[in-house]
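Student: Predicted model, plus sequence, below.
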Amino acid sequence: MKTQLFAKQYPLKLDSISEVRRLLTTLCQQLALEQAEIDRVTLVLAEYLSNLYFHNQGTVNWFSIELAGVKSNWYFEVSDTGESFDPYKANVNDIFNGELLTSGMGLALIQKNNHNGHYESENGINKFTCPLKKQKKKLNVVIVDDDQTLLWAYKGYLQNDFVVHIFSAAVLALKYIQHEGCDLIIADIHMPEMSGFEFRLKVESFEKGALTPFVFLTGDDNLSVQEQAAEVSIDDYLIKPITKTPLLAVCNRVIRRTNQLALHYQQRIVESLSRPFKPSLPPKSGDWNFSLAHTPASEGGGDFVFFHDYGESKLLILGDIMGHGPVAKFHSFAIMGYLEGLITSIPTCPGVLLAGLSSRLYLNQLLESSMLTCIVIKLTGNKCEIATAGHPQPYLLNDVGYKAIDCKGTVLGLLPDEGYSAVTVQLKAGEKLFFYSDGIFENIDRNCDCIGNILDGIKGTTAQYVLDQLWLRFESLLPGQLQDDATAIVIDLNNK
């Protein structure tokens, strides 16, 4: 099931390429990509667009760019109507000898930096794809010991699993920790300029220093040293000589325990924040029936539901802050506050509401390090108007099966004056509408055919019965704890 977060067509001009490069950077930052990956993506797409511009002048007037993904496997795709030219089939072996045209260097950069990319040309449309790499960030470990030989040995033990920073001077280590921070500190107790105990106390005075896991190294195995070490609240200690296996085991155990404690307290915070704002809907309003199921992620997530009854019409909003934990939950509350301010006593068109919310978010920059997808549904009589901003497409369910409702829009807050259009569905007797957050498909088995496994064969006379079947299917496909909030909504008309 493809989710589109951004799509826009541009005139093929240098100004457009510059604007797209800026937008690419913003989108990558909102997806929490590392800077190296952001640099790679912007380089590849800028080179492709530059090549398109300089070698198709007068024959190509536009290009479009899309950010989409399936199960969080995000990719950028550029489409154009220029002359077909596959950058992966170009021979760039001799570019450093100056034997190729000026485009050769750009093509070489594309080949080198986008190994998993794809180019195809069909029916006069060329498509160039740049997949985004999922990166598992290594944790930073600081090791302090006045023995240079041991320092390099410890670094060799850990460097395959961690980013290791070694210091023979405690003062330099303190400066690094204070300005850069780290995920684990390993320090010798007996050092010439200050003892490990003094070093630990100084670290505790830094912001987050007291919460950073800390391990002592010592050649002393007497009880008094061990008791003194316990008094300065460390997580573990190792007695020299130290080999790779115990050092690596202690590092992993200490970090795992710290993460468990952090997750425990984070869950308590999220639970206390979520209790008053748990997504909910009335079971019935006017001619419409509503059924909702919601399960929060283990670390907390950013799903929210907003409902407003105008009398003749109803407004239903399902949103998702991409991210987890208290920050995502806080952002979802802030967005609900924005919605309260935007919605007045006059029914609001879904497209106009999304445009207003997007403009306000762009000016406020509340979500500069995150991303918000949203779907707005306005119900009047048997008519349903739907507008979406980067949110998964809804489905129409009936006795025959199901079909996607084609409505798309850019994620909110990305552009200053972005417009949104709504599609209208006339609901017939027995038909139902299925709306959901991407957590429905983020959490289930990566090897299954998502939408088919969820919706195939689902039938029922009521919205609640259909939702119950959907949710049982969803839960049966879960591999373990939820990594993202999951929310599902089924609505239908009263059968009179």
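Tutor: Structure's in. What do you need? No experiment lies behind these values; they were computed from the predicted model shown. Numbering: from 1, shown residues only.
Student: drop to CA atoms for contacts and neighbour counts, all remaining ones
Tutor: Noted.
Student: since we're on Gly311, how many residues are nearby?
Tutor: 10 (other C-alpha atoms under 10 Å).
Student: Second structure for comparison follows:
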Amino acid sequence: MNQVLFQRQFALSYENIANIRRVLDVKTQALLLTPDLIQDIKLVCSEYCTNLLDHQQQSATHCTISYGKVEGQYRFAITDNGAPWAALAQQLSDAALPELPCESGMGLAIIKTIFPDFSYQVTTGGNTIEFALPQASSRKHLVIVDDSHSQLAMLCSYLEQDYQVSIFSQADDALVWLDDNHCDLVLTDLWMPNINGLEFRRLVANKRQHRLLPFVFLSGDTLSETMTAVSQSGIDDFLTKPIDKWRLLQVLERVLKRHDNLLSAFEDNLLQQFEHTAMPGSKAAATTTLTTGNFRLLLSREPEISGDFFIHQPRPDGSTMVILGDLMGHGVIAKANGGISYGVILGLLQDPDITPEQFCRRLNQYLYQTQANNLVCLLVLHLATDNTITLYNAGMPKPIHCTNSCHHIDQSSGLLGLFESPQTGGYRMKLDEGHSLHGYSDGLLETVLTEHERQDMVLMPSSERHQYLWQRTPQNHEDDRALFTLTTIPEMGHIAENNE
């Protein structure tokens, strides 16, 4: 994975598999995965870990579960420290579900059925299986609530070809689901036992994340008193039963389009305000050059108002803290959330004695305790006066280190704020003249460089590597992108590196 968003090590035992499932259930919700995908990941993890315990010649004692991106595609991986399982890949490829139900022996077939695109590698000290996750659907997601099972079945048959659909026969079940999930519109019966449609809409509107969620009501009740109550509630539309399929599709398309237009207008207005109150250093420019101690730093960023942010903070002891951040998500809302994280980070950096590890732990504590709905990827560097660089990667793509070879630094703790105590680990290095370190956001590069590209970069002067990376994907303007390059001022350093 070029970008690790979640990574956690677990003791591997039969007793702990249930705990692993519980952790995955909570943390994958925080990562905004869909309920169906969460269930699939938990099931595959349980089946695979059970197979490790049952069939490895020397069973693993620990496994590390990771989630992140490779070439823009999300992946899920399990690494274990047991004996190599040479036949596993072939057994998985050959696995098939039995024609008749049975009680055992289906683990590998279940795994292959859920995630058929996988790879298995034996590496020093461990084995890794990595699954390619299905691409997220671009279809709008509807929640349908009706106490009539026949009505639910009919609505599903009308809508499931064009929309993702979640159905509920009771409004209180839908309320629980909406606590942790997103949808684009609610289609609900008006008169239901326990909670009627009007009360259901009021309860949903009390949830901050669903305050503007559009509602369409269904009912066979067309009495004037009912119609008055419905119109006064401010709903988006009302359809009388029996439901006509083509009329239903037209109404949903119109309501969703109107809702999207309102959100776009709101974001445009908010973006205009950002343009007057942008974060310091947030404006794009031709490559900016900074000098700090014995290091020269080149910085390029776009667009002008960006969810990516960069902080360059000199410290009283002559060292410098450098932070590149990237708010997950796109659009103005991600940029607004970025302002919150940016302010918290600046506040932590006011402590002149804070170390990079302390910074990561304190920011993790804030994000964990507040359960902030703004997932932020960070690359944190401490540039010491003796030319030592200590690097912490919390969810950013792997930085590139060019010496007499060029390689990605394969060390990440995953996003901060997911766990009470992060599993942090620093990477320590020194740069010699002509060598360089490159950090970037996924808007610039979503995959590792090819061997040919790495060889080309080694042959380039360090001053040209930055521009090469920046112009590598000039057509990519769908995401915020940022790149910084660190080099040493001539005659200032020598090369040595090790893992801290």
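Tutor: Received the coordinates, thanks. Source: prediction; values computed, not measured.
Student: Got a TM-score for the pair?
Tutor: Between these two chains, after superposing, the TM-score reads 0.72 (TM-score structural alignment, normalised by the length of the first structure); 442 aligned residues with a C-alpha RMSD of 4.4 Å.
Student: Quick check: the aligned residue for Tyr420 of the first structure in the second structure?
Tutor: Under the alignment (TM-score structural alignment), Tyr420 of the first structure pairs with Thr424 in the second structure.
Student: And the strands in the stretch 401-500 of the second structure?
Tutor: Using DSSP state E, counting those that start in this stretch, the strands assigned to the stretch 401-500 of the second structure run over residues 406-408, 427-430, 436-440, 481-488, 496-499.
Student: For the last one, give me every contacting residue.
Tutor: By C-alpha atoms under 8 Å, 6 or more residues apart in numbering, the list of residues contacting strand 496-499 of the second structure from outside reads 426-431.
Student: Who wins on neighbours among those?
Tutor: Ranked by the number of neighbours (other C-alpha under 10 Å), the contacts of strand 496-499 of the second structure place Leu431 first, at 25 neighbours.
Student: Going along the chain, name the helices of the first structure.
Tutor: With DSSP state H as the definition, the first structure shows helices at residue ranges 14-30, 35-54, 103-113, 148-158, 170-180, 196-204, 223-231, 244-274, 325-342, 350-364, 439-442, 450-455, 463-476.
Student: that older thread, which one of the contacts of strand 496-499 of the second structure sits closest to Ala394 of the second structure?
Tutor: Gly426 (10.5 Å; C-alpha to C-alpha).
Student: Could you give me the buried positions within stretch 379-395 of the second structure?
Tutor: 379-384, 387-395 (16 or more other C-alpha atoms under 10 Å).
Student: Out of the residues you listed, name the two that are farthest from one another.
Tutor: The farthest-apart pair in those, when distances are taken by C-alpha to C-alpha, is Asn387 and Gly395, at 24.8 Å.
Student: just to revisit the earlier point, roughly how far apart are the closest residue to the match of Tyr420 of the first structure other than its chain neighbours and Ile111 of the second structure?
Tutor: Spatial nearest neighbour of Thr424 of the second structure, excluding adjacent residues (C-alpha to C-alpha, 6 or more residues apart in numbering): Ser413 at 5.5 Å. Distance, Ser413 of the second structure to Ile111 of the second structure, using C-alpha to C-alpha, to the nearest Å: 26 Å.
Student: Deepest in the core, which of the helices of the first structure is it.
Tutor: Of all the helices of the first structure, helix 439-442 carries the top mean neighbour count, a mean of 23, counting by mean count of other C-alpha atoms under 10 Å.
Student: can you tell me how far Leu299 of the second structure sits from Leu486 of the second structure?
Tutor: 9 Å.
Student: make that Phe131 of the second structure, sorry
Tutor: 34 Å.
Student: same check, this time on Ser233 of the second structure
Tutor: 58 Å.
Student: just Thr28 of the second structure next, same as before
Tutor: For Thr28 of the second structure, the distance to Leu486 of the second structure - C-alpha to C-alpha - is 34 Å.
Student: just to revisit the earlier point, closest one to Gln369 of the second structure among the strands of the stretch 401-500 of the second structure?
Tutor: Nearest of those (C-alpha to C-alpha): strand 427-430, 26.9 Å.
Student: on average, how far is that closest one from the matching bit in the first structure?
Tutor: When the first structure is superposed, strand 427-430 of the second structure averages 2.6 Å from its matched positions, counting by mean C-alpha distance after the TM-score superposition for the first structure.
Student: Please name every helix or strand in contact with that strand.
Tutor: Contact partners of strand 427-430 of the second structure among helices and strands, from 3 or more C-alpha pairs under 8 Å, 6 or more residues apart in numbering; DSSP states H and E: strand 388-394, strand 496-499.
Student: Distance to Pro280 of the second structure for the ones you listed - can I get that in JSON lines?
Tutor: Output for these, formatted as JSON lines (distance: least, C-alpha to C-alpha, whole Å):
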{"stretch": "strand 388-394", "distance to Pro280 of the second structure": "22"}
{"stretch": "strand 496-499", "distance to Pro280 of the second structure": "33"}
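Student: Minimum distance to Tyr395 of the first structure: which of the helices of the first structure has it?
Tutor: That would be helix 450-455 among the helices of the first structure, by C-alpha to C-alpha, at 9.4 Å.
Student: who does the closest one touch, helix- and strand-wise?
Tutor: Looks like helix 450-455 of the first structure contacts helix 463-476 (3+ C-alpha pairs under 8 Å, 6+ apart).
Student: The helix it packs on to strand 432-436, inter-axis angle?
Tutor: 40 degrees (axes from the mean of the first three to the mean of the last three C-alpha atoms, to 10 degrees).
Student: So which elements touch helix 463-476 of the first structure?
Tutor: In terms of contacts (3+ C-alpha pairs under 8 Å, 6+ apart), helix 463-476 of the first structure is packed against strand 288-295, helix 450-455, strand 486-493.
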